[in-house]
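**Student:** no sequence on this one, just coordinates:
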């Protein structure tokens, strides 16, 4: 059971990290679009 939760946790962490990176890239492009 613990391994199952650990796997889920790792997958969740990776997903949230990727989401953060994606949103940061999106904000960069968005800010650039506003500036120009």
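**Tutor:** Received, thanks. Here the structure is a predicted model, which means the values were calculated and not measured.
**Student:** rest of the way, CA atoms for contacts and neighbours
**Tutor:** Will do.
**Student:** can you list the buried residues in the host helix or strand of residue 21?
**Tutor:** Using DSSP states H and E, residue 21 maps to helix 2-35. Within helix 2-35, no residue counts as buried by 16 or more other C-alpha atoms under 10 Å.
**Student:** want to compare, so here's the second one:
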């Protein structure tokens, strides 16, 4: 797999969205379980 020097906007958007969703779910679960 070749890594391009210019990052793909779609990949960056997916990665950022994934991080936001993971953080939201984690905090939501922590609030419910505590």
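**Tutor:** In hand now; what should we look at? Computed from a predicted structure; not experimentally measured.
**Student:** ok, back up a step: run the chain-centre distance for the helix holding residue 21 of the first structure.
**Tutor:** Remark: helix 2-35 of the first structure is offset 0 Å from the chain centroid, using C-alpha atoms, centre = their mean, to the nearest Å.
**Student:** so how far is residue 11 of the second structure from the alignment partner in the second structure of residue 11 of the first structure?
**Tutor:** With TM-score structural alignment as the criterion, residue 11 of the first structure lines up with residue 17 in the second structure. Applying C-alpha to C-alpha, to the nearest Å, the value for residue 17 of the second structure to residue 11 of the second structure is 10 Å.
**Student:** kindly report the same for residue 18 of the second structure.
**Tutor:** According to C-alpha to C-alpha, residue 18 of the second structure stands 10 Å off from residue 11 of the second structure.
**Student:** same question, residue 27 of the second structure
**Tutor:** Computed as C-alpha to C-alpha, the residue 27 of the second structure to residue 11 of the second structure distance reads 24 Å.
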